[in-house]
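In: compute the structure for the input listed below.
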Amino acid sequence: MSAQRHPDETITAAGGAPASASSPTSLRAAGLALAGLSAIFLFEMLDNSILNVALPTIGRDLHASTTGLQWVTGSYAVVFGGLMLVFGAVADRFGRRRIMLIGLVLLGVASLATAFVTTADQLIAVRVVMGIAAAMTTPGSMALAFRLFDTESLRVRAITLISTVGLVGLAVGPTVGGLVLAIAPWQVLLLVNVPIAALAFVGIRFGIARDDAADLHRDPIDVAGAALGTATIVFALVAPTLFVNEGAGSWLPWAMTTAAVAGAIAFVRRERTARHPLLDLKLIARPLVSSGLAFKAAAGLATAGLGYMVTLQLQLAWGWPPALAALGMLPQVVVLLGAGPFVNPFVERVGLGRAAWLSASAVVIGLAVYAVLGSFGYAWVAISLALVAAGLRVVGVVAAVNVLNGLPKNRTSIGAALSDSVTEVASAIGVAVTGTVLAAVFVGTLASTNWVPAQTAQFQQAITISALSLTVIAAALVGWGIVRTRRAGAGGDDAANGAVETRGMGQE
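Out: Next up is the predicted model:
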């Protein structure tokens, strides 16, 4: 099912632009640009996975507390997630390529500063700056990859290639990190970002043309909306962590959740009344956009929740050592890396819309298999990991393409940022649901090695409840996304809203 097209190029979705003679006609022709964009995704995926291995070493070297170590990784994630919408809006106004190049310079400088870190607070500050740099580069890279080509086939292939490079970083990060720590100080793990940023800078600088002024807009930035949006996402990312760390009986996570809900309500009210909103809510209501976001949310929720549950089950309930538990996650890694060549043929066969909801449904089915059968042996766990990974491999690409296809040409960066923000928040909620249920059902110390039979039963009950809860939520999101996809295919309001939604967007 292909995306809908708008006849007027000044108000069409980016996917609707006619082919340009200057656009690359193959991936090889855009090799330098794709190398730069792939390097950005490699940094995003490699960064936290490689750093997590070093946390014990960092704690000893910097005399960091447990809370300090949590913020070494948490500060990056919160800043990154909180600022994506803002920098997406800035990039659509001042140039996606320009903002990305500035972000890459900032990333390189921050990574170099790691060599001079002597305290945990200094490292956290470095991680905050790296989070800012990631927010400036990651959403723009998806938008640039999308805009680089004029055909859906090349867009899907390009984004599949870029995401494959990132997934390789995610898969090999822990192993590479462990090997590096055996022969070098932990600072090297962050200094590796310097050559990655340099490669990305060269690829973007010389492989991608300057932004066309006609594809940008000059609307004033909605400062109040930006502040409310950032605060809402930050609260939404911090609250799940508090539920896991403090427990559902503490007032703090509930206060943070309340703040997130209040912030979201205030943000929506602001965006509905602002003359130049940061995020035009009419755009999100478009069937292609809303369905793509629903599929991305379902995939993020299921993937993060399943990974968290399986890791706990293998090591705590089944007593597997960490190395064996890592091998137990291999079905997910193998499918994520091996399915890349099959994504484009599958999409070409069934169409973008159908590929999105079929792959999102596979994610839900995999989660349901784990919820019902995961306690009966590792074979069922492996099947669920493979199903979720197969679905994620496709939906991660096609849902993002559909979101961008459903947006005007001068809103692609904030669309990519919105897509990433939805995934980040959904992933945090997936982990929080499991952690909260475990805290409520399991009696005793979860990390204890001497569980009594009652505790084993409690753990399995908590995992089952968590998995079923996440399955129901993910299924509801996918079901709603399917309804919206069918509306788009039937010629829904994507086209009808085109002219209306250009109000307040400035002159093209």
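
In: please count neighbours and contacts with C-alpha atoms only from this point.
Out: Noted.

In: thought Ser419 was touching Phe295?
Out: No: counting by Cα atoms under 8 Å, Ser419 stays clear of Phe295, with 9.9 Å between them.

In: between the two, which one's more packed in?
Out: Phe295 (34 against 27; other Cα atoms under 10 Å).

In: quick check, the more buried one in contact with Leu477.
Out: Yes: between Phe295 and Leu477 there is a contact under Cα under 8 Å: 6.7 Å.

In: in a helix, Gly319, correct?
Out: No: going by DSSP: H, G, I helix; E, B strand; the rest coil, the assignment for Gly319 is coil, not a helix.

In: can you get me a residue count around it?
Out: Gly319: 13 neighbours (other Cα under 10 Å).

In: that one and Ala439, how far apart?
Out: 20 Å (Cα to Cα, to the nearest Å).

In: in the longest helix anywhere in the chain, what counts as buried?
Out: Ranked by residue count, the top helix of the chain under DSSP state H comes out as helix 453-489. For helix 453-489, burial by neighbour count (16 or more other Cα atoms under 10 Å) applies to 455, 458-471, 473-475, 477-479, 481-482, 484-489.

In: check stretch 10-19 too.
Out: In stretch 10-19, counting by 16+ other Cα under 10 Å, buried: 10-17.

In: for it, measure first residue to last.
Out: 15 Å.

In: now stretch 109-129
Out: Start-to-end, stretch 109-129 (Cα to Cα) is 9 Å.

In: which parts of it are buried?
Out: For stretch 109-129, a neighbour-count test (16+ other Cα under 10 Å) marks 109-114, 117, 120-129 as buried.

In: so how far is stretch 263-273 off the chain centroid?
Out: Centroid separation for stretch 263-273 versus its chain: 23 Å, with Cα atoms, centre = their mean, to the nearest Å.

In: what are the contacting residues of it?
Out: With Cα atoms under 8 Å, 6 or more residues apart in numbering as the test, stretch 263-273 has contacts from 224-225, 228-229, 231-232, 277-281.

In: let me know the closest of these to Ala371.
Out: Thr232 (31.0 Å; Cα to Cα).

In: what about the closest one, distance to Thr257?
Out: 10 Å.

In: looking at those two, which one has more neighbours?
Out: Between Thr232 and Thr257, counted using other Cα under 10 Å, the more crowded position is Thr232 (23 against 20).

In: another sequence for comparison is provided below:
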Amino acid sequence: MTPDQPQLDARASTTGPDPAPTLRGAWLALAGLSAVFLIEMLDNSILNVALPTIGRELHASTTALQWVTGAYAVVFGGLMLVFGAIADRFGRRRIMLVGLVLLGAASLATGFVTTADHLIWVRAAMGVAAAMTTPGSMALAFRLFDTEDLRVRALTLISTAGLVGLAIGPTVGGLALAVAPWQVLLLVNVPIAAFAFVGIRLGIAADLAAELHHDPIDIIGAVLGTATIVLALVTPTLYVDEGSGSWVPWTGAGATVALAIAFVVRERSARAPLLDLRLLALPLVSSGLAYKAAAGLAVAGLGYLVTLQLQFAWGWPPALAALGMLPQVVVLLAGGRFVGPVVQRLGLGRAAWISAAAVVVGLAVFALFGNLGYGGVLVALVLVAAGMRVVGVVAGTNVLRGLPASRTSMGAALVDTSSELATAIGIAITGTILAALFTGSIADTTWSAAQTVQFQTAVTVAGLSLTFLAAVLVGIGFARASAGTAGLT
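Out: The predicted structure is shown next:
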């Protein structure tokens, strides 16, 4: 197969079983898929507000509490590619249904947790379930429809449900803790998972054998790929926790690079690789992943920097800082209705690079003007949120339509993995620069005049560094998309 062949296959066979003519015609399936994404976003946000309570009740150390949230993220990010490959071989719907059962069982196990270690294992099991279900939600939504317009609208609807969960998670969690034990925050997954199971089981037909990938799974590649991603997600936290002067994070970075090289060598030589690296060379795939990574890098860096700016530099209390971030939440939630019209007016290609560029510009605005007052922060939050709302949908759509039908779960997993890795890198770069340029503890209640200057310098340097890297990724995405367009003329 030539590098161009998968794209030709994708054009020949992009419709799955029983494509729906309207969103309403697939309401049950979309409700189930939206519930899957809602769970993922809730699990990412709702538990954070309960960490002090969990620490007291389970006598957990600071490190243990870090892993209560970190175990989910690391396992989730590390296994997405593996389960993407499994779903492409054994059925996206089947793997998603099994994942929902596992999620329900793990959530029920929360009621029996008595130690922090038990909770960490429960969270890791939830991460496995998320890796089984999340990539499939995009792949199955893409398969439900046979036109770009309906696919974009479906992915917008599903992502909106997830953003609602991300936005309301901390608030709902805080209110629930006032009247119920913390375990309720995870037990709520059970009825949502059951609803998703019914919607997907009844609303989506089983995968066609012709649209599945029948090569054996590359076990060695799966181990190397998973280890690479896990280390890539853990190492950035080492730079933040240990500092760039410690040997620990540099050892982690070296091991990550070594494993990544071993993975590439394995995938290039394997008869049936876990990830066919030729697929990454396809213009729509490489451009979509570059845009998604640029957005993930910018969003993670901006969220981290703005939080520090508002609370540490300006002394805003947490409640006021939350209100300061509210414009971003409003744009993310309300912007869903504009994604479809924007794509119809500009086309998927132009919508992708313009929205990704808006994210980069927003980050640059914060780096250059955020220290002058809240006005600069507000503009940055709005630009980044508006760009992210569009690029989050169109980049994923471009990746999936650039792949053959038998690789859509792997494509969705690549999209999610690129975003997860970019998020980790964004936070690592920001934390490392702050640690290098700011002397003393950033959490001290009072700063000297010199520390204030150091902080502002660090924020500017970190913001501009992230802006540069995100701009490079957008440039790569634009170049690859242009190459694909030129190849079709």
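
In: rewinding a little: which among the contacts of stretch 263-273 of the first structure count as buried?
Out: Counted by 16+ other Cα under 10 Å, the contacts of stretch 263-273 of the first structure give 225, 228-229, 231-232, 277-280 as buried.

In: okay if I get those residues as CSV plus distance to Val90 of the first structure and secondary structure?
Out: Supplementary listing: these in CSV, determined by distance: Cα to Cα, whole Å; DSSP: H, G, I helix; E, B strand; the rest coil:
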residue, distance to Val90 of the first structure, secondary structure
Gly225, 13, helix
Leu228, 16, helix
Gly229, 14, helix
Ala231, 17, helix
Thr232, 18, helix
Pro277, 12, coil
Leu278, 9, coil
Leu279, 12, coil
Asp280, 14, coil
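
In: which two among the residues you listed are spaced furthest apart?
Out: Top of the distance list for these (Cα to Cα): Ala231 and Asp280, 18.0 Å.

In: and Ala379 of the first structure, what pairs with it in the second structure?
Out: Aligned by TM-score structural alignment, Ala379 of the first structure pairs with Gly375 of the second structure.

In: so where does that match fall, helix or strand?
Out: helix 374-401 (DSSP states H and E).

In: same check on Leu51 of the first structure?
Out: helix 31-52.

In: what range in the second structure does whatever helix or strand comes next after that helix sit on?
Out: Going down the chain from helix 31-52 of the first structure, the next helix or strand is helix 55-62, by DSSP H and E. Mapped onto the second structure using TM-score structural alignment, helix 55-62 of the first structure covers residues 51-58.

In: after superposing, tell me the mean distance of the matching stretch to the first structure.
Out: Compared with the first structure after fitting, stretch 51-58 of the second structure deviates on average by 0.4 Å (mean Cα distance after the TM-score superposition for the first structure).

In: how far is that stretch from where the chain is centred?
Out: Relative to the centre of its chain, stretch 51-58 of the second structure is centred 27 Å away, using Cα atoms, centre = their mean.

In: and it, what's buried?
Out: Buried, per 16+ other Cα under 10 Å, within stretch 51-58 of the second structure: 51, 54-55, 58.

In: okay if I get the residues you listed as JSON lines plus distance to Thr133 of the second structure?
Out: Shown next, in JSON lines, are the buried residues of stretch 51-58 of the second structure (distance: Cα to Cα, whole Å):
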{"residue": "Leu51", "distance to Thr133 of the second structure": "26"}
{"residue": "Ile54", "distance to Thr133 of the second structure": "27"}
{"residue": "Gly55", "distance to Thr133 of the second structure": "29"}
{"residue": "Leu58", "distance to Thr133 of the second structure": "30"}
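
In: and the helices in the stretch 101-250 of the first structure?
Out: For the stretch 101-250 of the first structure, the helices defined by DSSP state H, counting those that start in this stretch cover 120-148, 152-183, 188-191, 193-207, 223-246.

In: buried sites along the helix holding Gly375 of the second structure?
Out: 374, 376-401.

In: cool, and stretch 25-32 of the second structure?
Out: So stretch 25-32 of the second structure, judged by 16+ other Cα under 10 Å, has buried residues 26, 28-32.

In: just to revisit the earlier point, which residue numbers in the first structure go with whatever helix or strand comes next after the helix holding Gly375 of the second structure?
Out: Later in the chain than helix 374-401 of the second structure, the nearest helix or strand by DSSP H and E is helix 408-437. Under TM-score structural alignment, the counterpart of helix 408-437 of the second structure in the first structure spans residues 412-441.

In: just give me the mean distance for the matching stretch relative to the second structure.
Out: Looks like 0.5 Å for stretch 412-441 of the first structure (mean Cα distance after the TM-score superposition for the first structure).

In: from memory Arg94 of the second structure sits against Ala206, does it?
Out: Yes: between Arg94 of the second structure and Ala206 there is a contact under Cα under 8 Å: 7.5 Å.

In: do you know how far Ala358 of the second structure is from Thr439 of the second structure?
Out: The gap separating Ala358 of the second structure from Thr439 of the second structure is 33 Å, by Cα to Cα.

In: which one's more surrounded, those two?
Out: Ala358 (22 against 12).

In: alignment lookup: the more buried one to the first structure.
Out: Counting by TM-score structural alignment, the partner of Ala358 of the second structure is Ala362.

In: that match and Asn402 of the first structure: what is the separation?
Out: For Ala362 of the first structure relative to Asn402 of the first structure (Cα to Cα), the value is 18 Å.

In: what span of the second structure lines up against stretch 192-205 of the first structure?
Out: Using TM-score structural alignment, stretch 192-205 of the first structure pairs with 188-201 in the second structure.

In: now do the buried residues in the matching stretch.
Out: 189-190, 192-201.

In: cool, stretch 321-334 of the second structure as well?
Out: Buried, per 16+ other Cα under 10 Å, within stretch 321-334 of the second structure: 321, 324-329, 331-333.

In: is it possible to export those residues to CSV including secondary structure and distance to Asp149 of the second structure?
Out: Shown next, in CSV, are these (DSSP: H, G, I helix; E, B strand; the rest coil; distance: Cα to Cα, whole Å):
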residue, secondary structure, distance to Asp149 of the second structure
Ala321, helix, 38
Gly324, helix, 34
Met325, coil, 31
Leu326, helix, 30
Pro327, helix, 28
Gln328, helix, 26
Val329, helix, 25
Val331, helix, 22
Leu332, helix, 20
Leu333, helix, 20
